[in-house]
Each structure stands twice: as C-alpha cells, then as structure tokens.
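Q: Pasting a predicted model and its sequence here:
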Amino acid sequence: MTYQDPNMTQDTALITDPDWWRGAVIYQIYPRSYQDSNGDGIGDLAGIIQRLPHVASLGVDAIWLSPFFTSPMLDFGYDVSDYRDVDPMFGTLADFDALIAKAHELGIKIIIDLVLSHTSDQHPWFVESRADRSNDKADWYVWADAKPDGTPPNNWLSIFGGPAWQWDTARMQYYLHNFLAEQPDLNFHNAEVRQELLDVARFWLERGVDGFRLDTVNFYYCDAELRDNPPLPEDQRNDNIAPAVNPYNHQDHLHDKNQPENLGFLRDLRDLLNEYDAITTVGEVGDSHRGSEIQAEYTGGGDKLHMAYDFALLGHVHPTGTRIAEVMAKAESFSQDSWGCWAYSNHDVERHGSRWALSDAAQRTYAALLMSLRGSACIYQGEELGLPEADVAFDDLQDPYGIRFWPKFKGRDGCRTPMVWKSDNQNGGFSDSKPWLPVASEHLALSVEAQEDASGSMLNFYRRLIAFRKTVPALAKGDFTLIHADDTHIRFERSHNGTRAICAFNLSDEDQSFELPSGAWKVEAKAPFTVSRDGNSVTLPGWQAVFAVSSGSNTAQNSEESGHG
C-alpha cells in the first residue's frame, strides 16, 4: 500500500499565488545520485521523472534541481561549459522539458541551480578570453598582472585551498578562481557579461522553470581595485564556509565577495523575472560572519532576490534553543521584510543527523522545528529517510575538495551517495550497474521501500509534518515572536491573518512544562510526538514538539491530541 495523505493535493490558490514561495517546502535533488535510468551508474533526468511520484507524496511545493548543464564535471556540474544545454550524462533538453511537464502535472514547481559567478575553463567564453588580451571576450573574466616579484596580485584564497589566482601562460596574467583553478570567475564589472547571464536566465524561463537557486550569489562581484583581505582574528574563525583545516578561514573576506555593486545586478535580474508569472529566486549566501546581514540586504525591499539562505544552520555549531533564537533574532534585526530559506543539509555539508550526532527522536524534533521557523524550508534528498552521513573510503572519493584535505576533511561525497529506494539490492535500487559512489550499507535498511508502509517511519513522519504545515498558514507565512529560549527548549509564536500558532520544542531528554496564554487552543502533537495537558499547562516529554493553534474566529476549541494525526 502506498501512503496517500488527504492533504497532499496541491492547493490551487498556491499555484496562482505569485508569493507561493513564501513558506514553501523545497526538496533538493542532486541529479547524479537520485535515480539512474540507463545503467551507467549515474543518475539522470529520466530517472528523476521516474521518481517524481515519491516527491509528490511528500507534499513539497518545489524541487531545487542541482546543475545538469554541460560540464567537464570536475566539480560535478558546478563548472559549466554550456549554460544552454543538458550534459549528455543527464540526458537532453527534451528530457528536461518532459521533467518540467511531469512535475507541473503533479503540482510541483521546478527551481534550477544557476551557477553564474564562474564557469568551467572549458567554456568557449574562457577559451577565447585566455587566448590573448585583445579578443572580444578578453575582459569577460577577472584577469590581473602579477606583482613585480611574480606573485599573485593580492592575498585572496580559494575555498578549495591555496591562492585564488592561477597563472596563465598565454596571457601572461593571473585569473581569479574562488573555487577550483578550472573554475575561472566571470567579470561582473563588464556589462556584456551581465547581459549574457540575464539572457541565460531568460532561456530557462522560456522553457518553463519556476525559479532559480543562485549558487554563491554573493561572489558575483569582487573589489575592482583587488585590495588585500585583512586577517581574521583566530577567535572569530569558524568552519561554516570552509573546513577548519582550510586557511580560507584565516581571512576577513571584505574584498573578494559581498560587493555593493551586486545589488544592481540583482535588481536587473528581478526586473527580468517580473516579466514572468510566479517566478522565485533563492540565493546561496556563503559568508560566515555577515550571512544574516547579506540575506536581509539581498531580499529586502521586494526588488532583488525573493529568498536567500546563509550557512547559519549548515555548520557544526549545535542548534540549541539559544542558538536558534540568536539566528532568528539576527535575521530579524537587519530587515523586517526580508525572507529566509532555512536548511540543515545539502550537497555540500555533512548530513545533519551525523553532524550534530542526533538520535532518531532528535532528528524528528529538529525537522518539526525547521518546518516552523519564519521562512521557507529546504530539505535534501534522503533527509526524509533520516539518512546518516556515509563513510566513503579514500579510494572511492570523487570530490576534489575531499581529496585535497583528506583525512582531516573527507569532502562532500558522504552526503552525495545514491538515494536508497530498495533494501534488497546492493545498489539500493538506484542503478543496475556500479554507482559512481558506493551505496552505504547502513542506508539500505532506511530505504523508501522499507519505510513506505511503516506508519511510524521517518518518511511518513515527514509526510505528516509537511501536510500539517499546510493546514496552518501561520507556520508557512506568519510573523515570528520568540517566547522563550534556552539551550534545551525553544518556544515561539507564529501569527498570520488572525491565526496564532505556539510552537514548542523540547531539545533534551527531560520533561519540560510551560503555560499557554489564556484563550481557546487546539493542542496538537504530530505522531510520534506526545503531549500532556492540564488546562493551559502543557508538559512536553524529552525530544518532543507540540503546536497550539488558536484562531481569532474561535473556531479552534480546547482539545488535546496524544500523538495521532
């Protein structure tokens, strides 16, 4: 029997609502690892189409599709060599059109990952740019002369290790690369570059996409004067952006990203998007110290990005109630009209269940918390199964980042291993051939097949949780007011159009009690959560979450649910 939630059908109001993204649940698919349809061991677009019913069963609003463009795959698609085509590894443009059509038929919107800050060094633009200093695209990338002693023009560092400058023997100059040396940075100070990238966005809008996830959105511009970055005091360093073993953390990145000129380009992009109906953007803000400030700057005012997410909940800092309250307060302090998109896991970080050493109960509580924060929510493929980080042996590593910093940092392959669909297949139902990364043996018991019909499974918990969120608009779109927070507990109120929802989370093993305000409250604890109530006094057992909903129309009555629903 396949699980079918009665609330799963897409709300027609959401389809036509230009603000459908506000409070949406977005499911990230990493195409290489979702489903292989042709037996080459690599996931593809046809495989994603095959698995769309699973995505629809979750009740999510949209898919964020990681890059599928033509690429030499040195950074697995984040090194683009043709922005207007599908890499043959993943299929064809016709396959992409079929994916759009099927997703829309199922009520799912498609957000694609645009990587605009840099290209592959095999992109025709860069091939021409590096040929000499006088060709038509000579200024399309960030080029600079060496210092008199032959060293790079400044002290900027690459996130992937070492200097952010690569010497080119044809031009006898350095070019900038914030990531791999094979990923040269485009020069956004050049108006032709900006226009070309807007045309790329238009190409995909015309094919029917519903929005863009903008990779490294704060890296578009660098300082035109190429000034050195100052050092960062040791007590301010963290590993939210780069692993602790990477000297990238030793600088205050004032000049290689986060430039004010970026706002102008984002406004131009928004003008383009406004020509189309109900389009959205979510920008990845990669910054350890100014993430919330940049998020607010990039999404406030209604004329730039719709949403942005920083790395506040993607790092190793354990999200205690105190920490969550600090993150939300910081985001709120910079702008009242900005909109965040929160995530615990993605294709670049260790899966959060392992990163924070969470029990099964704790993972469920944090999932409920994610679905209750002010903002939209991103969940990464396999998160709905409770997958832990896979341990990938050095000989099986594919990620150049991990190979560079092994063994202190094992790279990103552990979160990119194939999705597990079946338990009785050594490849988890992902492929009939050897997968590009090995399927973790500990993942097999957590497969979709194993969890599908188990009412208490993590998979069905996510389905109930997302469905519940849709029945309480305050959870998706409401204002946020903190009531109480300490390391083991956080409680806040969401309110929208007269409906109030008090959300309480016990982040400890011990029982915790609190008092509801006076009024009529419907207290709900979604299975497997339980709650004890005596009047307006509520007791929450360890690692449990509860929602108390009250409507201004008094349609909510005093009632109690003990974990059913």
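A: Happy to help now that I have it. Residues are numbered from 1 along each chain as shown.

Q: make it CA atoms for all contacts and neighbour counts henceforth
A: Noted.

Q: sec struct for the residue lying closest to N258 once chain neighbours are set aside, please.
A: Leaving out its chain neighbours, the residue that sits closest to N258 by C-alpha to C-alpha, 6 or more residues apart in numbering is N218, at 5.1 Å. Look at N218: counting by DSSP: H, G, I helix; E, B strand; the rest coil, its state is helix.

Q: Roughly how far does N218 sit from Y401?
A: Plainly put, N218 is 21 Å away from Y401 if you go by C-alpha to C-alpha, to the nearest Å.

Q: just T299 next, same as before
A: 30 Å.

Q: cool, R364 as well?
A: From R364 to Y401 the distance is 31 Å (C-alpha to C-alpha).

Q: neighbour-wise, which of the two wins?
A: More crowded of R364 and Y401, by other C-alpha atoms under 10 Å: R364, with 24 against 20.

Q: So the more buried one lies in a helix, does it not?
A: Yes. Counting by three-state DSSP, R364 is part of a helix.

Q: unless I'm mixing things up, G300 is touching W339, no?
A: Yes. In this structure, G300 is within contact of W339 by C-alpha atoms under 8 Å, at 7.5 Å.

Q: The two - which one has more neighbours?
A: With neighbours defined as other C-alpha under 10 Å, G300 and W339 compare such that W339 has more, 28 against 19.

Q: where's the more buried one relative to F461, distance?
A: For W339 relative to F461 (C-alpha to C-alpha), the value is 26 Å.

Q: Also V448?
A: Going from V448 to F461 by C-alpha to C-alpha gives 13 Å.

Q: cool, A103 as well?
A: Noted for A103: a distance of 23 Å to F461, by C-alpha to C-alpha.

Q: What lies in contact with stretch 534-542?
A: Residues external to stretch 534-542 that are found in contact with it (C-alpha atoms under 8 Å, 6 or more residues apart in numbering): 506-518, 530-533, 546.

Q: Please compare the first structure with the one that follows:
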Amino acid sequence: MTAMPAPLPAADAHEWWRGAVIYQIYPRSFADSNGDGIGDLAGITAHLDYVAGLGVDAIWISPFFTSPMRDFGYDVADFCGVDPIFGTLADFDALVARAHGLGLKVLIDQVYSHSSDQHPWFKESRASRDNPKADWYVWADAKADGSPPTNWQSVFGGPAWTWDARRGQYYLHNFLRDQPDLNFHNRAVQDAALATAKFWLDRGVDGFRIDAINFSMHDPQLRDNPPAPDTGKPRTRSFDFQQHVYNQSHADIPLFLERFRALTDSYGGRFTVAEVGGPSPEAEMHAFTEGHGRLNSAYGFNFLYAETLTPELVEDAVSNWPAEQGLGWPSWAFENHDAPRALSRWIGADHRDAFARMKMLLLLSLRGNAILFQGEELGLTQVEIGFADLQDPEAIANWPLTLSRDGVRTPLPWAAEAPQLGFTTGKPWLPVGPDHAALAVDRQQADPESLLNLTRRLIALRHAQPALAAGSMSVTHAEGDLLIFERAGDGRTLRCAFNLGAGTLRLPWGEGTVLQSVNGATLAELPPFGAVILG
C-alpha cells in the first residue's frame, strides 16, 4: 500500500484557497482511459497537464466512490472505496501525486446527507429496531392509517418516505428512495463521517466540497411542512409545493460543521466548501461559514438556475457577502454537473461567442472563489438528450418537464477529428455534443484568440492582481445592461465594467489604464457584451 503523508501541523495552515480558481471534474465525462465509455481516474491523471495549464489552483473531483450508480455516485455504498468503473485506490493515489507535482490542490466530495441503500450501514440498520446501527438512519412509524409519518416530499418527486417491511417502519430519503437519509443527530454517525474524512485527508486530499449539507439534519418532532405560496411559475415536482422548514436546515448543523472544521484544521491548509441549495440560502450559508470555526466557504444557486444574467442578479448575489469581520467567504459557480450550461440559458446562438468571453471575465472578477465546470473554458453548450439516451433519474421520472442534468454531463471534447471527440475509444455513456467538435481542446489550443486561451490569460490576471483575487468589492452601477463595480486591495483599486446586452454603451470615465478588455471594449465605450478592467 502507498505510504500516507503525515498530517501537517495546524501552524502550517495558509489560506491558499482565498480567491482560488477551482476546476470541477465530473469523472464519468472527463476522459476514458480504458475504452469502456466511462471516464475514470486514470483518464483524469493523464490530462492533468491540461488542467494545470489553465492556471487554476485546485481541482474538485465529483464522486468516484463505490456506488450502485442510481444517482451516479451521489448514492455512496462505501465512503472509503473507489468504484471499479473509476479505478482503484492506487489510481487515486497516483492522481493526487501527479496533481501535487503540478502544483494543483485536490478537493473531493463528501456526501453526508445520505448513503446508498446498498451501504452496509443501511443494511444493518434496516434489519431490526435494536441492532447497533438501528438509529443511524431516519426511521419513523406509520400514521394510524398506514400513511407516511409526515407530508415531506422528495427533491426528485413523490413522498420523502418509503415503507420498509423489515423494520415495519418508514425511512426518510430527501432524494431517491435508493438514498436513505443518515441521522446526523446521532453522534456515532457524525464520528463515522469524520472518520471517512480523515481517511481521505490521510491520502493527501487538500479539502472537501460537502454535498447537500443542509439536508443532513431533520426536525426530530416530525412536523409537517407548510405549503409554499403559488408564485405562478410551473411546479413540476411535488417538492415545489412546500416550504422546507422541517425536513432540512436544522439549527444543529453548524455544530457538526465545527467538529468537521476542527478535523481539517488539524491537517493544516485544508479547504472546506458547502453546497447550499434552496430559493433563499444566504442565511444558512452565513451560518455554515461564520467566524473561524466553521467551513471556509459556501456556494448557493444564485447563478446556476438563473434564466438570465443581469446586473441586478450580480449585485444581489455579491451584496450578501460584504468584507465584514466574522462573515464567511463566498464561492461562485455559473455552471456545474446539476445545472444547465450557462451559455444555453443566458444567450442566443448569434451572440454566444462574445457573451462567453464577457461571462468568463465576470466570473473571474467577482469577490470570492471561482468554480469552473469542465468545458466551461471551451464555451460548451447544453446538449439535447433524447429520452432513449437519458441517464438522469430525475429527468426520467419527470419527463419531459424537468430539464435533464445529462445535457451538461456529456463527454469533454478533446480532439475534433477523433472518434467520440477523443473522449473514449468505445461507446460513450452519454452522446457527445453535436456542435462540440468545433469547440474541442485541440482546436482551441491552436487558436490564440480562442475562449480557452482567453481563460488562461484571465486566470493569470486574477492571480497577478491581489484586488481581484481577494480584495473588497463595491457595486457602483447595476441598471439596464450596465454593471460597474470596484475591486480594491493591496493599495490598488480596479474599476470593472460589463455590458450584458447587445447594444453599445458609453462609459463615464475619461482616464485610466486598461488592464483587460474583451470584445473590443475601451476606456470610453462598451460594444455589445464588451467588458473592461481599468487599473
């Protein structure tokens, strides 16, 4: 077995992550090394030079753990194992070693809300009401008429409770019925979660992205959720008819996060970021990152499901994270493995190239960490997946009203002329995008003016300017199509202006030094989707 590095003393901790650019890798779709049509750890390792060449600080690898793949790795059957379709623990160790050799930090997911129903913990828990793990999951008796204990609904549709004849009780699952909820009110469950985190810390990981952490604790009194007001928007899931007051977001979650942070701090220089979903997640995000004893950062869905990108949306998002003592540090993502490609949501095909350049500069100019989803640097679009090719269980269950997550998870195009665009020599688990050949890595590598090469320059600019990486941010104009904000730090103030529309806008400035311009923007004028940073 590969020797594990000794934990670093806490005194060596440093905030490498503050202002970092993090590149998310979805393993199934990044690169396939063995021709089975599914990306794997060895495929990631073989292409880390490309990722390092972007100039990013870290990679975040979505789940590669042992799983029956009902939810493609977010249903974990062994939190300390690598699923054979992705490789072995030795492959993971090789990946970490190569990443560190290239100067990349490695973040991985931790899924604490639930496990797979195939996990040994759940198999033991469901066997009886008095076994050692009987209280490791959320069990409850039926109502007198045999119906579920509460009215809670699953994110993926239908009741959040499933009857289990072995126990003669219902178990809670906020997601698929194959994903029973762990009972994080139980100290032993918390201890087990911390032990799995320690396992990966000992293997050299530099931090964790914690999945759906606000679902990790429920209301022990099992009170019904109140109905949600009708906003007039279509509701495709039963989940959308409720205010989620009692099935998630319990006030004790931050107390567990303090235990988690104490563990990661004992290794020095580690980074923790929470995913926090919901229509108004800011209060929880602040609670999860408050002070110096909880998580380092959090990100919500401000941009991930937004139908349009507007100055008001940006102002609203960043205004919740002022540079105040004790307030946490934000992270931002415009795309991820669960959300449709931003270019397909926010702009028509006629303006897509220009918009992509402006969008990239905006993401890399915001105060906080910037999370790039694989292919975002290429300007990939959402792929239409026919029902016969669907893999996403949520999309299958709600067809055709729920937009498939498969469309953002399609294989990364490495080579325009290669079979399956260089992703695999076999049949890919999802079809490649029909318009992605023109956006392939090899074509963009050879074009100095490509979005890929612009992304490299913009990341380098962010690292070269302390005000962009970690300075304060103040929005001075957010109206119509014009967004203007200032970033200040290290004794320097930068003025950043963005045109989010297809018209031409005049700027009120008469002097300044242009540090970066896209789409022909100048000191005085922003062409359609133009953007400029002045120093």
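A: Nice, thanks for sending it over. No experiment lies behind these values; they were computed from the predicted model shown.

Q: Now do the contacts for the residue mapped onto the residue nearest to N258 of structure 1 from structure 2.
A: In structure 2, N218 of structure 1 lines up with N214, judged by TM-score structural alignment. By C-alpha under 8 Å, 6+ apart, the contact set of N214 of structure 2 is 113, 248-250, 253, 276-277, 284.

Q: swap in P227 of structure 2?
A: Contacts of P227 of structure 2 (C-alpha under 8 Å, 6+ apart): 241-243.

Q: Stretch 289-306 of structure 2: which residues count as buried?
A: Neighbour counts using 16 or more other C-alpha atoms under 10 Å place 289-290, 293-304, 306 of stretch 289-306 of structure 2 among the buried residues.

Q: farthest pair in these?
A: Within the buried residues of stretch 289-306 of structure 2, G293 and A306 form the most distant pair, 31.6 Å apart (C-alpha to C-alpha).

Q: And for P230 of structure 1, the neighbour number?
A: Neighbourhood size, P230 of structure 1 [other C-alpha under 10 Å]: 14.

Q: does it really touch H253, like I thought?
A: Yes. Using C-alpha under 8 Å, P230 of structure 1 makes contact with H253 at a distance of 7.5 Å.

Q: And the strands in the stretch 51-200 of structure 1?
A: All strands of the stretch 51-200 of structure 1, identified by DSSP state E, counting those that start in this stretch, fall at 62-65, 69-70, 82-86, 109-114, 143-144, 165-168, 173-176.

Q: is it possible to export those to TSV including distance to L387 of structure 1 and mean neighbour count?
A: TSV is the format used below for these (distance: least, C-alpha to C-alpha, whole Å; neighbours: other C-alpha atoms under 10 Å):
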stretch	distance to L387 of structure 1	mean neighbour count
strand 62-65	19	23
strand 69-70	27	25
strand 82-86	29	18
strand 109-114	23	24
strand 143-144	43	22
strand 165-168	38	19
strand 173-176	37	24
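
Q: Would you mind giving those strands as JSON lines with distance to P541 of structure 1 added?
A: Supplementary listing: the strands of the stretch 51-200 of structure 1 in JSON lines, determined by distance: least, C-alpha to C-alpha, whole Å:
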{"stretch": "strand 62-65", "distance to P541 of structure 1": "34"}
{"stretch": "strand 69-70", "distance to P541 of structure 1": "48"}
{"stretch": "strand 82-86", "distance to P541 of structure 1": "50"}
{"stretch": "strand 109-114", "distance to P541 of structure 1": "38"}
{"stretch": "strand 143-144", "distance to P541 of structure 1": "59"}
{"stretch": "strand 165-168", "distance to P541 of structure 1": "54"}
{"stretch": "strand 173-176", "distance to P541 of structure 1": "53"}
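
Q: Which of those strands sits closest to V193 of structure 1?
A: strand 82-86 (13.1 Å).

Q: with structure 2 superposed, average distance for that closest one?
A: Following the fit onto structure 2, the mean deviation recorded for strand 82-86 of structure 1 is 0.7 Å by mean C-alpha distance after the TM-score superposition for structure 1.

Q: Now do that strand: which range of structure 2 does it align onto?
A: Matched against structure 2 by TM-score structural alignment, strand 82-86 of structure 1 falls on residues 78-82.

Q: still on that earlier bit, just checking, which of the contacts of stretch 534-542 of structure 1 belong to strands?
A: 506, 512-515, 532-533, 546 (DSSP state E).

Q: Now list the buried members of the residues you listed.
A: By neighbour count, with 16+ other C-alpha under 10 Å, those hold 506, 512, 532-533, 546 as buried.

Q: Could I get these in TSV, plus columns for distance to M328 of structure 1?
A: Compiled in TSV, these are given as follows (distance: C-alpha to C-alpha, whole Å):
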residue	distance to M328 of structure 1
N506	18
Q512	22
S532	28
R533	28
V546	20
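
Q: Between these, which sits nearest A13 of structure 1?
A: V546 (27.6 Å).

Q: Now which residue in structure 2 aligns to the closest one?
A: Aligned counterpart of V546 of structure 1 in structure 2: V532 (TM-score structural alignment).

Q: Sort out which residues of stretch 179-199 of structure 2 are buried, please.
A: 179-185, 189-190, 193-194, 196-198.

Q: Would you check that F409 of structure 1 makes contact with V245?
A: Yes. Here F409 of structure 1 reaches V245: they are 7.4 Å apart, a contact under C-alpha under 8 Å.

Q: now, the most widely separated pair of the buried ones among the ones in strands among the contacts of stretch 534-542 of structure 1?
A: Among these, the pair separated by the greatest distance (C-alpha to C-alpha) is N506 and R533, at 15.1 Å.
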